[in-house]
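A.B. asks: got a sequence here, can you build the structure:
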Amino acid sequence: MSNVILVTGGGRGIGRATCLRAAGAGYDVVVNWTRDRAAADTTVERCEALGARAIAVRADVSDESAVRAMFDEAQGFGKLRVLVNNAGIVAPQMRFDEMSVDRWRQLIDVNIVGAFLCAREAIRRMSTRLGGDGGVIVNVSSAAAYLGSPGEYVDYAASKAAIDTLTIGLGKELAEDGIRVNAVRPGVITTEIHASGGEPERAQRVAPSVPMRRPGEPDEVAAAVMWLASDEASYITGTTLDCSGGR
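C.D. replies: Purely as a prediction, here's the structure:
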């Protein structure tokens, strides 16, 4: 039975780059998507061109029943070995006192509850304590977790800080279950997430504040994700790797 990687939010940006790296490394790929089927299908096609089997599975990660169904479908595709908790959202840039409760709830449901749900379902299938063969969870956090994103995305930054703590706790809790849990904290990366925050060119604007004086590329983050998923990182768990150009 083949080894399967499930990447949430796998249709675009860091998610797509991770899917392609995984396909090149010999994984069969489950590409999760929620709204953009065409982007997910493109990712599938590019994975297949690299010799991998790949499927696109629609699931809102904040919906418990949808997440369970997605993991059942992934398990039918092969042996789940890696979960990449990549799906996440931002809302339009604004000061904290201008934000609504509805905004916070939607962001928390996707960025925090979604990661919790996906991690739980992966654990139930991977844990040696529960009869699984072990595996790896890689969470995609953000440099915002330690920068705070004042005046823009304080709520998003707080949600990613929760992912950092989840990584530490699960890394310790699952160490004897054959599951390693780590995270990557991307900095300013050239993805479409900036447009959803209302500033498509944000990466270029912020670049001068990065010690390396440029934004990162999705594939650079994907390389870090897949290294943590690999056997080369076999003695690393509960750790977060900054991929932020020194910011």
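
A.B. asks: going by C-alpha atoms from here, please, whenever you check contacts or count neighbours.
C.D. replies: OK.

A.B. asks: gap between the residue positioned nearest the centre of the chain and A17?
C.D. replies: Of all residues in the chain, the one closest to the mean position by C-alpha atoms, centre = their mean is N86, 1.5 Å from it. Note on N86: its distance to A17, by C-alpha to C-alpha, to the nearest Å, is 11 Å.

A.B. asks: before we go on, could you also do this sequence so I can check it against the first one:
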Amino acid sequence: MTHSSEAPLILITGGSRGIGAATARLAAAQGYDVVVTFVSDAKAAASVVADVEAAGRRGVAERIDSSDSIQVEALFGRIDKVFGRIDVLVNNAAILAKQSRFEDLEVDRIHRIFAVNSIGPMLCAQQAAKRMSQRHGGKGGSIINVSSAAARLGSPNEYVDYASSKGALETFTTGLAKEVAREGIRVNCVRPGHIYTDMHASGGEPGRVDRVKDSIPMGRGGQPEEVARAILWLASAEASFVTGTFLDATGGK
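C.D. replies: As a prediction, this is how the structure comes out:
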């Protein structure tokens, strides 16, 4: 199969399942070459890559912990060698721990949640911006941070630490968007609401979306593909005058 090196490249962190995997598959269908990162499930990541290749695009899966700056730098070095470009970064990797009242949270858990959900996206965006910025001879690009309606709602009695880490990601979105707006880089944020993904099992309640769906004005949970479409719209030239903005995909909640 022949590949044009001119295909745009999208990097999706946490791309082996859920919203990340749906975004990878849709991106390939839209003509992107795709790099996904994963932490543990190599088989799931390989299946996403196989789908990308079946769509006629190049796909690569990289096992990295995005909260580790050395691993992040090495990842971007490999992308430079293999693809020679990066056009879109989707900061999707995130973790959730068991539902709990805030006063019972262990400090190690809070540190880890912030390391992955807040610092990881900052490290990836730093590397991407250096390559995209017209100030450094880049061609511009788009960064999309995947937050959560939790940042607005606070997730009391469940995940105050997770919600707070997403709040930090949103403030980062605003600041970086303004900083690089004249360098050809757009920085935006999608806020998914209650979406049917495997992530809820990490919080101890796989069926959470069905439990809370009556609290959603549309009366149902969302599908990962519905969030993927929002992400890829923000990445696209159709959103050329959109930066520093927050797109809620929450069914009205």
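
A.B. asks: could I get the TM-score for this pair?
C.D. replies: After superposition, the two chains reach a TM-score of 0.99 (TM-score structural alignment, normalised by the length of the first structure), with 247 aligned residues with a C-alpha RMSD of 0.7 Å.

A.B. asks: any idea what W227 of the first structure aligns with in the second structure?
C.D. replies: Under the alignment (TM-score structural alignment), W227 of the first structure pairs with W233 of the second structure.

A.B. asks: just to check, that match is in contact with A239?
C.D. replies: Yes. With contacts counted by C-alpha atoms under 8 Å, W233 of the second structure reaches A239, the gap being 6.5 Å.

A.B. asks: corresponding residue for S66 of the second structure in the first structure?
C.D. replies: S66 of the second structure maps onto V61 in the first structure, by TM-score structural alignment.

A.B. asks: figure out the helix or strand that that match lives in.
C.D. replies: Assigned by DSSP states H and E, V61 of the first structure belongs to no helix or strand.

A.B. asks: separation between it and D102 of the first structure?
C.D. replies: 17 Å.

A.B. asks: picking that back up, which residues does the residue nearest to the centre of the first structure contact?
C.D. replies: V7, T8, G9, G10, I14, G15, N139, V140 (C-alpha atoms under 8 Å, 6 or more residues apart in numbering).

A.B. asks: out of those, which is most surrounded?
C.D. replies: Within those, neighbour counts (other C-alpha atoms under 10 Å) peak at G10, which reaches 30 neighbours.

A.B. asks: any idea how far that residue lies from G132 of the first structure?
C.D. replies: 25 Å.

A.B. asks: I112 is in contact with the match of S66 of the second structure, correct?
C.D. replies: No. Using C-alpha under 8 Å, V61 of the first structure is not in contact with I112; the gap is 9.7 Å.

A.B. asks: out of those two, which sits in the more crowded spot?
C.D. replies: V61 (29 against 23).

A.B. asks: nearest spatial neighbour of the more buried one, skipping sequence neighbours?
C.D. replies: Distance criterion C-alpha to C-alpha, 6 or more residues apart in numbering; nearest residue to V61 of the first structure, sequence neighbours excluded, is G114 at 4.6 Å.

A.B. asks: so what corresponds to that neighbour in the second structure?
C.D. replies: Residue pairing (TM-score structural alignment): G114 of the first structure is matched to G120 of the second structure.

A.B. asks: and if you look at L170 of the first structure?
C.D. replies: Using TM-score structural alignment, L170 of the first structure sits opposite L176 in the second structure.

A.B. asks: just to check, that match is in contact with V187?
C.D. replies: Yes. With contact defined as C-alpha under 8 Å, L176 of the second structure reaches V187; the gap is 6.9 Å.

A.B. asks: looking at those two now, which is surrounded by more residues?
C.D. replies: Shown here are L176 of the second structure and V187; by other C-alpha under 10 Å, V187 has more neighbours (30 against 21).

A.B. asks: report the contact partners of the more buried one.
C.D. replies: By C-alpha under 8 Å, 6+ apart, the contact set of V187 of the second structure is S142, I143, I144, N145, T173, T174, L176, A177, T243, G244, T245.

A.B. asks: what range in the first structure matches stretch 203-222 of the second structure?
C.D. replies: Under the alignment (TM-score structural alignment), stretch 203-222 of the second structure falls on residues 197-216 in the first structure.

A.B. asks: can you list the neighbours in contact with that stretch?
C.D. replies: Here stretch 197-216 of the first structure makes contact (C-alpha under 8 Å, 6+ apart) with 90-93, 187-190, 192-195, 244-247.

A.B. asks: quick one on the thing from earlier: from G13 of the first structure, how far off is the match of S66 of the second structure?
C.D. replies: Taken as C-alpha to C-alpha, the span from V61 of the first structure to G13 of the first structure is 17 Å.

A.B. asks: is the residue lying closest to S141 of the first structure once chain neighbours are set aside in a helix, a strand, or coil?
C.D. replies: Leaving aside its chain neighbours, S141 of the first structure sits nearest to R185 (4.7 Å; criterion: C-alpha to C-alpha, 6+ apart). Here R185 of the first structure is recorded as strand under DSSP: H, G, I helix; E, B strand; the rest coil.

A.B. asks: same question for G238 of the first structure.
C.D. replies: Put simply, G238 of the first structure is coil when judged by three-state DSSP.

A.B. asks: that one pairs with which position in the second structure?
C.D. replies: Taking TM-score structural alignment, G238 of the first structure has G244 as its aligned residue in the second structure.

A.B. asks: appreciated, that's everything.
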